[in-house]
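1. Structure here, sequence nowhere to be found:
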């Protein structure tokens, strides 16, 4: 298939266009960024699991799902990036499964952020009904909706590829990337339409929640105005984060225009897209709920410092012992 042939041809010229030291530096930079990201996320997930008040609050549960999804997505995407950089070929069917999982996770984060914005809308605009709406049953239904919608574009791509694939293609080996599953033009066009509809729905919900919370903030008393304004800033941060996440959906189609270009140009484009539209938006979640949220920040700081104060942390006794997070 054309996409498979282009993928292999472009990747086969990668080493000739890149010196090995330069390629190593690029890969190491990503590993450092991913390592820091995973460390912070694991620390936040641990903080979430250690406190009952977080496990019973809808917005923290949604935040924990975002951390889990983003961490899994980062690990899988990083593996694909390293394998692609060093031209490691894997079975086409295995590649298809991995890309399907990555696509589901990639769609799950924006939808979870939308759910978090809706939760903030209910908390600010309908505070008396918040406890009745934010129940375990509602959360379960919300998770089913999020994962169901997230699976639609990925399952379409997976099934469409299997319907048009030539016999024996699944046993081939190739450099794994999303483009492998986009063998026919109609597949790419239909997938774009699905993502555009999803983008439109997400935009409508974000704009709706923003204006509703803004209206509530203007009408709120002085005591509640601070809380409403903070929620408004949170929605704005989510909107920016969603913009970067949505752009991630479009990067494969931007990269398609460079399939026949120089392999170094294509690799640099993928490298920049990986950092800007995959790593960067995932780093905003810890900022929004890990640092700006006072309750979560106190718990996070407690476990980050192993339960010690700053002065105790640098005492000779502490430095001579291994910290154990309890």
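-> Nice, thanks for sending it over. Everything quoted here is computed from the prediction, not taken from an experiment.
2. Could you use CA atoms for every contact and neighbour count after this?
-> Noted.
3. can you give me how far the helix or strand where residue 43 lies is from the chain middle?
-> Following DSSP states H and E, one finds residue 43 within helix 20-50. In terms of Cα atoms, centre = their mean, to the nearest Å, the gap separating the centre of helix 20-50 from the centre of its chain is 14 Å.
4. Tell me the buried residues in that helix?
-> 27, 30, 34, 37, 38, 40, 41, 44, 45, 47, 48 (16 or more other Cα atoms under 10 Å).
5. and that helix, what does it pack onto?
-> Where contact means 3 or more Cα pairs under 8 Å, 6 or more residues apart in numbering; DSSP states H and E, helix 20-50 is packed against helix 52-55, helix 58-85, helix 294-304.
6. wait, which of those helices is closest to residue 263?
-> Nearest to residue 263, of all the helices and strands packed on helix 20-50, is helix 58-85, at 11.0 Å by Cα to Cα.
7. So which elements touch that closest one?
-> Under the contact rule (3+ Cα pairs under 8 Å, 6+ apart), helix 58-85 is packed against helix 20-50, helix 52-55, helix 92-125, helix 280-285.
8. Below is an additional structure, to be compared with the one above:
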């Protein structure tokens, strides 16, 4: 009889330990990401010359979008780990933000590649929409496109009229209830369309810039940097597409390892959703020489201030003793 009573307790303790480990892995990773993003945004806010360039404005927009995406994703992760239940009406806004920012990422990459294309091929006759004082029109258009597709996705869902959205509580997950086949098909079609269009745009801009390098003889350095930037956007797109390999990795893990479903879900979330969103802005930001220099100065200033404060406290302690 004692063995039967100990089994549930052991299973519960193992599950609690697994939850603690997962949270301890995600939270420091998330805090490190927030520190890096905060430093970058502080550099942009303190150095006004960055906000006078369309390329850096789009990069700031990508930072904000990825921050919202990771923040909503981590909140959903913590709610699932803590088995927190919400009313449907309170859960939908968080899911909506997560879905919109996820779809926004490939659109931003395509826009940044097109901006490099316009800057290289039309340096003196740049269209008004691509100038720094009008780039907000393109940014607003990207938000409208992402929001419209997400609204359509939620509107075609078949909801149960007997379920009240206010008192009914359920886990706040990516799929809070059984999704209809039409919604699953629409979501898959939109994802494939987004990433296919962005891949074509990145390939097109890279080929045009590559052909332009054969014509230009003077400013080959900036053209070469633009080519590398477009290639980087292609790599960022590949990182974003890792999220669509989750069904494949789930099948492979099930075949070769006896993992629990929640462990498989966490592995896929951390490796194919969280890590790519973390690396994407950091790779682009640290690659830029001007931005990297200001970030290095900012970190050095912070470390010097901390050293001076520690020395001051030590001196005050010695004088008091």
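-> Sure thing, it's come through. Computed from a predicted structure; not experimentally measured.
9. Can you say which of the helices and strands packed on helix 20-50 of the first structure is packed in most?
-> helix 58-85 (a mean of 19; mean count of other Cα atoms under 10 Å).
10. Run the chain-centre distance for that helix.
-> That offset, for helix 58-85 of the first structure, works out to 6 Å (Cα atoms, centre = their mean).
11. on average, how far is the helix holding residue 43 of the first structure from the matching bit in the second structure?
-> Comparison of helix 20-50 of the first structure with the second structure after fitting gives an average deviation of 1.0 Å (mean Cα distance after the TM-score superposition for the first structure).
12. so where in the second structure does that helix end up aligned?
-> Under the alignment (TM-score structural alignment), helix 20-50 of the first structure falls on residues 16-46 in the second structure.
13. how about the helices and strands packed on helix 20-50 of the first structure in a markdown table, adding distance to residue 240 of the first structure?
-> Output for those, formatted as a markdown table (distance: least, Cα to Cα, whole Å):
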| stretch | distance to residue 240 of the first structure |
| --- | --- |
| helix 52-55 | 25 |
| helix 58-85 | 16 |
| helix 294-304 | 22 |
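14. Out of those helices, which gets nearest to residue 19 of the first structure?
-> Of all these, helix 58-85 comes closest under Cα to Cα, at 11.7 Å.
15. Any idea which residue is closest to the centre of the first structure?
-> The residue lying closest to the centre of the first structure (Cα atoms, centre = their mean) is residue 70, at 4.2 Å.
16. Provide the secondary structure category for the residue opposite residue 87 of the first structure in the second structure once aligned.
-> When the second structure is aligned by TM-score structural alignment, residue 87 of the first structure is paired with residue 83. Secondary structure state of residue 83 of the second structure, per DSSP: H, G, I helix; E, B strand; the rest coil, is coil.
17. number of nearby residues for the closest residue to residue 83 of the second structure other than its chain neighbours?
-> Closest residue in space to residue 83 of the second structure, ignoring its immediate chain neighbours: residue 171 at 6.7 Å, by Cα to Cα, 6 or more residues apart in numbering. For residue 171 of the second structure, the neighbour count with other Cα atoms under 10 Å is 20.
18. again with residue 168 of the second structure
-> 12.
19. counterpart of it in the first structure?
-> Using TM-score structural alignment, residue 168 of the second structure lines up with residue 172 in the first structure.
20. list the contacts for that match?
-> 91, 92 (Cα atoms under 8 Å, 6 or more residues apart in numbering).
21. ok, now how distant is it from residue 88 of the first structure?
-> 13 Å (Cα to Cα, to the nearest Å).
22. ranges for the strands of the stretch 201-321 of the second structure?
-> Assigned by DSSP state E, counting those that start in this stretch, the strands in the stretch 201-321 of the second structure number zero.
23. Residue 197 of the first structure maps to what in the second structure?
-> That one, residue 197 of the first structure, aligns with residue 193 by TM-score structural alignment.
24. What distance do you get for residue 285 of the first structure to residue 173 of the first structure?
-> 36 Å.
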